[in-house]
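S.K.: Below are the sequence and a predicted model; questions follow.
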Amino acid sequence: MAPAVQYLVMIIKPHAVHKKLKIIQTLEQHGFRINGERCIDISFDEAWYICKDERGKMATDSASVENKMQSLMGTAIVLLVSHLGSAFEAVAHALGPEDPAEAVKVNPQSVCARFGETGPFNAVIASVNASAATREIQHFFPRFSDIFHGPISNIAEERIAIDAYFREKMLPTLLDGFYDLCVRKPAQPVPHLSAYLLNNNPNHPKIFKPGEYVFGMSSPSGLTREVEQETQNYAFCSQNRR
């Protein structure tokens, strides 16, 4: 029986992106095939997602986690790779030890030894096991997820539902609020928009009756006089635009 093809994710860290072609060539020499490639800007949240384990927990050594996250933040290359047979054993041999200094001694031809710098700046990281590979493929290459691992996640449907919810429940009121900001150009745009959203909530609109809202007095919300004056004209502005 022929060995099965296994898929996993590799990330070329920002400091090693300029060595991408040589790194890919080295991976191909170790039997890996590149099936997909993305260039992404890894933020703090993205780095946190990459560093956490399957239970959503971080390592107890906060200093090492912080350094690892720092090495990931920036413009990186995410690769979807495949290998015939034991992919994770092949990864360990191809990448070498995580510490570049140790990699130079133990496996001088490894990716970490040849392209790494120091500490967590070790050029490339990869999925550590099949479960991590599944999670990372779902995250970085969702359209390939069902092909490689079967319908184990409804991540695409969840994104569609989130997008539909945003467009139906939030976008119309937000667009009205942004239009109002552009027309009025208030000195305090954030409180202005906040007041607009609170007072124009389609589910719980606030209606000020004559004499109920007194200009110049401090309001329960703590808004400034300028914002209070502007909120009194929201309805008039919105009605005219519609």
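M.R.: Here it is on my side, so go on.
S.K.: only C-alpha atoms for contact and neighbour calcs from this point on.
M.R.: Fine.
S.K.: so how far is H149 from the residue lying closest to L84 once chain neighbours are set aside?
M.R.: Residue nearest to L84 in three dimensions, not counting chain neighbours: V5, with 4.5 Å by Cα to Cα, 6 or more residues apart in numbering. Relative to H149, V5 is positioned 11 Å away (criterion: Cα to Cα, to the nearest Å).
S.K.: between the two, who's got more neighbours?
M.R.: Using other Cα atoms under 10 Å as the criterion, V5 and H149 rank with H149 on top: 16 against 12.
S.K.: about what we covered before: didn't the residue nearest to L84 look like it was pressed against S82?
M.R.: Yes. Using Cα atoms under 8 Å, V5 is in contact with S82, at 6.5 Å.
S.K.: Check the burial of I34 by counting its neighbours.
M.R.: I34 has 16 neighbours, counted by other Cα under 10 Å.
S.K.: before we move on, what about Q29?
M.R.: Q29 is flanked by 11 other residues according to other Cα under 10 Å.
S.K.: which residues does G36 contact?
M.R.: Contacts for G36 (Cα atoms under 8 Å, 6 or more residues apart in numbering) come out as L79, L80, V81.
S.K.: Now render these as a markdown table, adding secondary structure, neighbour count and distance to I162.
M.R.: Below are the contacts of G36 laid out as a markdown table (DSSP: H, G, I helix; E, B strand; the rest coil; neighbours: other Cα atoms under 10 Å; distance: Cα to Cα, whole Å):
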| residue | secondary structure | neighbour count | distance to I162 |
| --- | --- | --- | --- |
| L79 | strand | 23 | 27 |
| L80 | strand | 23 | 26 |
| V81 | strand | 20 | 29 |
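S.K.: another structure for you, compare them:
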Amino acid sequence: MTGENTDIITMEPPHIYVERTLALIKPDVINKSEEIEDIILRSGFAILQKRRVHLTPEQASDFYAEHYGKMFFPSLVAYMSSGPIMALVLARDQAISYWTELVGPTNTFKARETHPDCLRAIYGTDDQRNALHGSDCFSTAQREIRFFFPNSVIEPVATGVAAVDYLSKTVNPTLLKGLTNLCKQKPEDPVIWLADWLIENNPNKPRVAQMIVEEPK
């Protein structure tokens, strides 16, 4: 049952930064969220923020935009908007890789064969209803955390391999698309036009202002 917006639960310790990643507890196992959170904490993660939300189909489409056009995309969107989910910001040293390992392979059937102790093997149902989601790299974690927690400040600024990864996956494709449109439009003031286009098409732009936030039960 949905209700009025509630405050996001924030449990971030002061003056501490470690790597962060986004975790989602999906609709079919939301009733197991406390049990899963306990496993997360016992695995060495800190839960910095969490919120229980119910995505609309449009918001689920935005979150999984990278899969747009794939055969499973409509059923994925329907599944992720079918009920409430729990979004969690997790932190620890090498949080992204450790969470990926704890969650296990995407396909539940493969997970049961190769990683029987992982969370998807334990809680997943099939190749799509796999119980949990995790960010796959630094830039994805940044985008996904901001999707659910628009006011999050994610530090430090990416450097080295992380910076190259972020530029190649997020900045360069967006900039190339903007420059291509600029050449097509040929505006009188190309600098202002491009600046406006980049603001409007920022891939990190929050798109979940109207998400239904559920009352704690």
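M.R.: Here it is on my side, so go on. Owing to the predicted nature of the structure, the values given are computational and were not obtained by experimental measurement.
S.K.: Superposed, what's their TM-score?
M.R.: TM-score for the superposed chains, counting by TM-score structural alignment, normalised by the length of structure 2: 0.60, backed by 145 aligned residues with a Cα RMSD of 2.4 Å.
S.K.: if we can go back for a sec, map the residue nearest to L84 of structure 1 onto structure 2.
M.R.: Under the alignment (TM-score structural alignment), V5 of structure 1 pairs with V18 in structure 2.
S.K.: that's a helix at its match, yeah?
M.R.: No. Assessed with DSSP: H, G, I helix; E, B strand; the rest coil, V18 of structure 2 is coil; it does not lie in a helix.
S.K.: so what corresponds to L21 of structure 1 in structure 2?
M.R.: Checking TM-score structural alignment: L21 of structure 1 goes with E34.
S.K.: host element of its match?
M.R.: helix 33-42 (DSSP states H and E).
S.K.: can you tell me the mean distance of that helix from structure 1 after alignment?
M.R.: With mean Cα distance after the TM-score superposition for structure 1, helix 33-42 of structure 2 departs from structure 1 by a mean of 1.6 Å once superposed.
S.K.: tell me the contacts of the match of V5 of structure 1?
M.R.: Contact partners of V18 of structure 2, counting by Cα under 8 Å, 6+ apart, are A91, R92, D93, Q94, A95.
S.K.: Out of those, which two sit at the greatest distance?
M.R.: Greatest spatial distance in those: A91 and Q94, 8.3 Å, computed using Cα to Cα.
S.K.: Identify the contacts common to those two.
M.R.: Listed as contacting both A91 of structure 2 and Q94 by Cα under 8 Å, 6+ apart are V18, E19.
S.K.: More neighbours: which of these two?
M.R.: A91 (22 against 12).
S.K.: Nearest residue to whatever residue of structure 1 lines up with the more buried one in space, please, no chain neighbours.
M.R.: Under the alignment (TM-score structural alignment), A91 of structure 2 pairs with S82 of structure 1. In space, and not counting its chain neighbours, S82 of structure 1 is closest to Y7: 4.4 Å by Cα to Cα, 6+ apart.
S.K.: Now do the contacts for that neighbour.
M.R.: With contact set as Cα under 8 Å, 6+ apart, Y7 of structure 1 has these partners: L80, V81, S82, H83, A87, A133, F148.
S.K.: repeat that for 7 Å
M.R.: Y7 of structure 1 is in contact with V81, S82, H83, counting by Cα atoms under 7 Å, 6 or more residues apart in numbering.
S.K.: Pull up the distance across stretch 92-110 of structure 2, start to finish.
M.R.: 27 Å.
S.K.: typo on my end, stretch 115-132 of structure 2
M.R.: End-to-end distance for stretch 115-132 of structure 2: 15 Å, by Cα to Cα.
S.K.: in structure 1, what residues pair with it?
M.R.: With TM-score structural alignment as the criterion, stretch 115-132 of structure 2 aligns to 107-124.
S.K.: list the buried ones in that stretch?
M.R.: Residues 107, 109-117, 120-124 are the ones in stretch 107-124 of structure 1 that count as buried (16 or more other Cα atoms under 10 Å).
S.K.: what's the closest of those residues to I34 of structure 1?
M.R.: V124 (14.3 Å).
S.K.: and the closest residue to that closest one other than its chain neighbours, how many neighbours does it have?
M.R.: In this structure, V124 of structure 1 finds its nearest non-sequential neighbour in I12, 4.6 Å apart by Cα to Cα, 6+ apart. Burial of I12 of structure 1 is recorded as 24 neighbouring residues (other Cα under 10 Å).
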